[in-house]
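*Asks:* Pasting the sequence and the predicted coordinates here, then a few questions.
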Amino acid sequence: MMKIINYEKYLSRCKISILNKKREVRLNNTTQLFISIFWFYLSAVLISTFCLGIEYIEFLEF
């Protein structure tokens, strides 16, 4: 009887730890998504400003 109770406690602890790990993984996925979106926008802004700078230099030459 005591062994069964101990197993139930162990299983409940395992369930709690698995749920916590899932929550951490979900948080990591959302942060990775935000970081990738941020880098995408940053690279798009840098590329567009670089292209505009080239056009502006060409405009100054003519």
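*Replies:* Good, I have the coordinates. Residues are numbered from 1 along each chain as shown.

*Asks:* hey, let's count contacts and neighbours off CA atoms from now on
*Replies:* Will do.

*Asks:* for this protein, what spans make up the strands?
*Replies:* In the chain, no strands are defined using DSSP state E.

*Asks:* For this protein, just list every one of the helices.
*Replies:* Residue ranges of the helices in the chain, as given by DSSP state H, are 2-61.

*Asks:* try it against this one:
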Amino acid sequence: MRDQRLEQTIQRIEQALARIAAAADAAASKDSGAGELEQRHEVLRTKVRAQLDRLDDVIGSLES
């Protein structure tokens, strides 16, 4: 009886560890995705800023 309870306890611990590992993996992939999204946002922001600067130069040259 004692061996059976010990085995059940070990199984519950292993299941809990599996859930913790799955949650950690999910969090890591979510963080990685967020970092990737932030990087893409910054690249697009830089491109938009460059185009707005060019547009500003064109408008400035037309006003002169």
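*Replies:* Nice, thanks for sending it over. The model shown is predicted, which means the values in this text are computed figures rather than measured ones.

*Asks:* and stretch 48-58 of the first structure, which stretch of the second structure?
*Replies:* Mapping stretch 48-58 of the first structure onto the second structure (TM-score structural alignment) gives residues 50-60.

*Asks:* which residues are in contact with the matching stretch?
*Replies:* Under the contact criterion CA atoms under 8 Å, 6 or more residues apart in numbering, stretch 50-60 of the second structure has no outside partners.

*Asks:* average offset between it and the first structure?
*Replies:* Superposed on the first structure, stretch 50-60 of the second structure shows a mean distance of 0.8 Å to its aligned residues (mean CA distance after the TM-score superposition for the first structure).

*Asks:* Mind listing what's buried along that stretch?
*Replies:* Residues of stretch 50-60 of the second structure include none that count as buried (16 or more other CA atoms under 10 Å).
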